[in-house]
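[1] Pasted the sequence and its predicted model underneath.
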Amino acid sequence: MLRAPCDGLGGHRAQLIAALDAAISEAALQQEEEEKGQGSLFGDLLGGGPDASDTPRKNGAPSLPNIPTWTESERLQREKELLGFYISGHPLEKYRTECELFASHTVAQLGNWVAEPVTIGVVITSIKKQVSKRSGNEFARLTVEDFSGSSEVLVFPEAWGVIAERVRPDIPLLLKGGYSKKDQGVENATFIVEGVTRFEEVRANGEVAVAIELGPGLDLPAAVFEDVRAKVESHEGSAPLELRWRDASGRVVRFRSKSLTVTASAAILSDLRALLGADRVRLVRTGG
């Protein structure tokens, strides 16, 4: 993860931003006093001077307010607002696997007309609401972004009336839609959004399973599988747990637990991979 330049100043970003107004006010006051000559007239006599301040200090620097750190979503959103791009991460990163499993296209591929439905995994970085001159109904143009780039897509009034409340900036989404037949052969055809699903709902709805892949030659103590069960039970959730056995001929047999379900999170993947190996645990599309 990249670090922003201010990350080396001490404290976290929420503290630095919260302290910024006070720091600017103090600097402006000191400048004003110096311009009026008060800094040299009274400050030196009273043992203060330009560096004196009522602000509590620690190790020579003003203390920072005791406030919670920003969530990852808040941090990335503020980076986008300030810089116009994400610098320390990407909102889609935690759903990279779902993008690979459920998205049929990337944003970079939009504009190439196809007859079949298209699904993309994105975050929305801009929402432009407009009113149709013909019908008087509201529609929207959305700027969307994934790991491959950004593009503008269109939501017609009928669809916008249904999904508007679910569309928010910087929230990972699956957008489903396609292209108008009249745009066939048109350069850079407009992608038309017809439906939206939040990635967090994909996991919560059991559309993603945690798969453990085993096969001949795996030499693990029996106690490891007791640890696996303990980890699974400590991360109880809605995602199915699958055991996939690959025999010597390459044939795969799948078994789905009837009693164990897990949270499809980075934490359970990390715990299981530590026990079984990084290449033996992954997220899969349910039934895939």
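    Nice, I can see it.
[2] For the rest of this, base every contact and every neighbour count on C-alpha atoms.
    OK.
[3] How about stretch 145-157, which residues are buried there?
    The neighbour-count check on stretch 145-157 (16 or more other C-alpha atoms under 10 Å) flags 145-147, 150-157 as buried.
[4] how about the residues you listed, which pair is most distant?
    For the buried residues of stretch 145-157, the farthest-apart pair by C-alpha to C-alpha is 147 and 157; their separation is 28.3 Å.
[5] Check the offset of the strand or helix carrying residue 18 from the chain's centre.
    Assessed by DSSP states H and E, residue 18 sits inside helix 13-36. Centre-to-centre, helix 13-36 and its host chain are 33 Å apart (C-alpha atoms, centre = their mean, to the nearest Å).
[6] Quick one: residues contacting residue 124.
    142-145, 167-172 (C-alpha atoms under 8 Å, 6 or more residues apart in numbering).
[7] try it again with 10 Å
    142-146, 150-152, 167-173 (C-alpha atoms under 10 Å, 6 or more residues apart in numbering).
[8] and of those residues, the nearest to residue 129?
    Ranked by distance to residue 129 (C-alpha to C-alpha), the contacts of residue 124 are led by residue 142 at 8.6 Å.
[9] now that closest one: how far from residue 183?
    19 Å (C-alpha to C-alpha, to the nearest Å).
[10] Those two: which has the busier surroundings?
    Taking other C-alpha atoms under 10 Å, residue 142 and residue 183 do not tie; residue 142 has more neighbours (20 against 16).
[11] Which strand or helix spans the more buried one?
    strand 138-146.
[12] next one: whichever helix or strand comes after that strand to chain centre, how far?
    Next along the chain after strand 138-146, taking DSSP H and E as the criterion, comes strand 149-155. With C-alpha atoms, centre = their mean as the basis, strand 149-155 stands 18 Å off its chain's centre.
[13] could you say what helices and strands strand 149-155 packs with?
    strand 118-131, strand 138-146, helix 157-163, strand 173-178, strand 192-198 (3 or more C-alpha pairs under 10 Å, 6 or more residues apart in numbering; DSSP states H and E).
[14] got another, please set it beside the one above:
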Amino acid sequence: SAGILKMDFLGLRTLTIIRDTIDLIKISHNITIDVDSIPVDDEKTYKLFSNGQTTGVFQFESAPMKEHLKNLKPTSIKDLSAMNALYRPGPMDFIADFVDRKHGRKPIEYLHPLLAEILSETYGIIVYQEQVIQIANKIAGMSLAEADILRRAMGKKDLDEMARQKNKFVEGAIKNSIPKKIAEEIFVVIDKFANYGFNKSHAVAYSIVAYQTAYLKANYTAEFLAANLTNEFGNPDKVTLLLEDCRKLKIHVMVPNINRPSVKFTVDKGEIVFGMSAIKNVGINAVKEIERAHKNLGRNFKSIYDFTSNIDTRVVNKRALEGLVLAGSFDSIKGGRAKNFASIENALSFGSKVQAAKLSKVNSLFGDVEDEHFAEPDFPDVDEWEQKYALAKEREALGFYLSDHPLRKYETEYNSFSTIKLGDPDTFKNEEFVRACGVVTSIRTRMDKSGRNMAFFKLDDFSGSCECIMFGKVYAEVGELIVPESTIMVMGKLESSGDSVKLHAEDVIALSEVAGKFTKSLGILMDVEKHTPETVLKIKTIFEKYSGTVPVVIYVRTNGSSKRYLIDNKISINDHLILSLQNLLGEDAIAYQT
């Protein structure tokens, strides 16, 4: 109303990720990428969208969006822009119709030929605010300013103003040789969509940025994921999701390594080198000191004693050393995590003694002090940590699991029985009853008003984490299962309030018992193009070895569809059976069915 142009400037972390990815590509491939000049018809990029592999891709990361992309199979920026605009409350109801029209499963019909040129790119569905304005302009002869007034009136649902606008619209359409009945029908249609219409320039701009990130991920996967990890390491849930994406895409993320020090996540021969500044109590200065010492030494560190003899322990202090050991940074040299951790005090003392001797020689007036050789102390006699404990300490140092995940052993159970992914709150519905498989990473208890213990605990899976509450009655029955690092399945109702989501645990079962209690049949997915008759014979041999009472259903996939076969063999569910089938058919080919 003041006649002043309003401009919004949005700071996007995504743009930093794009820049960091381009820098890594330059280092790894000696190629300079200009994202404003990349092809907009890249086949690998649209395949990535169509497969729903959009973790890290701007605006297209949520689990529901990934499913919509798999159905849509976008082939243009226009498709992406429309999906971006439709994926919000209200217009989301039209996504299925949009997809069906794109793929010819539903006809694209227009109330008048003039609508075709306006709505063809969105398959006859009004998606954008600009389309409402164009329709009013083309059909009713309204000026663009008048058409925008119509759009705003529809959004406000002002009945008196709507009546005036309808008369004006219909009269204008009649003057344009459009029958009154058709004009009224068009008005009803645009009234239905006007309240949902999204700003097209916004949707297109965001979708272009999304396409750029997807292009980088599709063509320079390791560099893109490394840049994401660098920018997200303060968010453990996001890092967990990115690490799982790396695993699925077969991009190896190395554990931190004192002999490959790097402040940020970088790429070496297609593998991601861990950015050591992400380790708790190990700051940028400490990593730079390790880089300096490693370069000056001209060789790899051989032991924790060799390490402390060559670095400035005022910068890489005891707390930093503890973080480095717990995170696995010394795994590539002798000792093991337990022995190296127990050696930290001795190593710091030894390093100080060696460096004092070096300084004494440098400061000698005549420089005639002989080199003094110090024998490294023996490692303390301690047992190596069990994997469960080592992983817990690793998560303590990093904020997430890296070298392995306690849930990995139960991945088939997780994929089969979990009804939610803890890192995808977009899929959560308030009061929904769910099953969640995960590992307990923290717990605290207190007395309720009745004097009974209740528990508050955090559950982690491959996608993120969720806070859980267990009241006294349930805790008295199954509370012994809620201990740190235990792998469990929690059943209960979600409580969603804004950004806060909690799971009210009504029952808990150890994951080691879930398959035996819940499995009614074993599902096996076979792809005709991948598996031969020889594969079938091997499967039969496995079934005979592990015969039992559980039915087996085989789904044979061919040409995008699958057929279901219930076979004669019945099997006994156990780890050896599942591992044998996964080794033969792949990890994702096996599912427990309830």
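    Structure's in. What do you need? Nothing here was measured: the structure is a model prediction, and the numbers come from that model.
[15] Average offset of the helix holding residue 18 of the first structure relative to the second structure?
    Here helix 13-36 of the first structure, set against the second structure after superposition, deviates by a mean of 5.2 Å using mean C-alpha distance after the TM-score superposition for the first structure.
[16] starting at the chain centroid, how far to the following helix or strand past that helix?
    Stepping forward along the backbone from helix 13-36 of the first structure, the first helix or strand reached (DSSP H and E) is helix 38. Relative to its parent chain, helix 38 of the first structure has a centroid offset of 51 Å by C-alpha atoms, centre = their mean.
[17] for stretch 222-233 of the first structure, which positions count as buried?
    Applying 16+ other C-alpha under 10 Å to stretch 222-233 of the first structure flags 228, 231-232 as buried.
[18] can you put the residues you listed in CSV and add secondary structure and distance to residue 91 of the first structure?
    Below are those laid out as CSV (DSSP: H, G, I helix; E, B strand; the rest coil; distance: C-alpha to C-alpha, whole Å):
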residue, secondary structure, distance to residue 91 of the first structure
228, helix, 29
231, helix, 27
232, helix, 26
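[19] Which stretches in the stretch 151-288 of the first structure count as strands?
    173-178, 192-198, 208-214, 236-246, 252-262, 281-285 (DSSP state E, counting those that start in this stretch).
[20] With residue 34 of the first structure as the reference, name the closest of the ones you listed.
    strand 173-178 (54.1 Å).
[21] what's the matching range in the second structure for the closest one?
    Counting by TM-score structural alignment, strand 173-178 of the first structure pairs with residues 488-493 of the second structure.
[22] which outside residues touch the matching stretch?
    Residues outside stretch 488-493 of the second structure that contact it (C-alpha under 10 Å, 6+ apart): 407, 410, 413-414, 417-419, 429-440, 459, 468-470, 481-482, 502-514.
[23] what sits against the residue lying closest to residue 338 of the second structure once chain neighbours are set aside?
    Counting by C-alpha to C-alpha, 6 or more residues apart in numbering, residue 384 is the residue found nearest to residue 338 of the second structure once chain neighbours are left out, at 5.1 Å. Contact analysis of residue 384 of the second structure by C-alpha under 10 Å, 6+ apart lists 335-340, 390.
[24] tell me how far stretch 130-140 of the first structure is from the chain's mean position?
    31 Å.
[25] what's the first-to-last distance across that stretch?
    6 Å.
[26] Give me the buried stretch members for that stretch, please.
    For stretch 130-140 of the first structure, using 16+ other C-alpha under 10 Å, the buried residues are 138-140.
[27] Output those residues as JSON lines; include the columns distance to residue 7 of the first structure.
    As requested, those are arranged in JSON lines below (distance: C-alpha to C-alpha, whole Å):
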{"residue": "138", "distance to residue 7 of the first structure": "42"}
{"residue": "139", "distance to residue 7 of the first structure": "40"}
{"residue": "140", "distance to residue 7 of the first structure": "37"}
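[28] My guess is residue 22 of the first structure contacts residue 56. True?
    No: assessed by C-alpha atoms under 10 Å, residue 22 of the first structure is found out of contact with residue 56, at 11.8 Å.
[29] higher neighbour count, those two?
    More crowded of residue 22 of the first structure and residue 56, by other C-alpha under 10 Å: residue 22, with 13 against 10.
[30] which ones are touching that one?
    By C-alpha under 10 Å, 6+ apart, the neighbours of residue 22 of the first structure are 28, 55, 62.
[31] okay, now the last one: neighbour count?
    Neighbourhood size, residue 62 of the first structure [other C-alpha under 10 Å]: 15.
[32] Name the nearest residue to it, ignoring sequence neighbours.
    residue 56 (5.8 Å).
[33] Distance of that neighbour relative to residue 233 of the first structure?
    Shown here: residue 56 of the first structure relative to residue 233 of the first structure, a distance of 48 Å by C-alpha to C-alpha.
[34] and the residue mapped onto residue 201 of the first structure from the second structure, how far is that from residue 574 of the second structure?
    Matched across to the second structure, residue 201 of the first structure falls on residue 513, judged by TM-score structural alignment. Residue 513 of the second structure is 11 Å from residue 574 of the second structure, where distance means C-alpha to C-alpha.
[35] ok so, going back, out of the buried residues of stretch 130-140 of the first structure, which comes closest to residue 245 of the first structure?
    Looking at those and their distance to residue 245 of the first structure, the nearest is residue 140, at 47.6 Å (C-alpha to C-alpha).
[36] ok so, going back, out of the contacts of stretch 488-493 of the second structure, which end up buried?
    For those, buried by 16+ other C-alpha under 10 Å: 407, 410, 413-414, 417-419, 433-440, 459, 468-470, 482, 502-511, 514.
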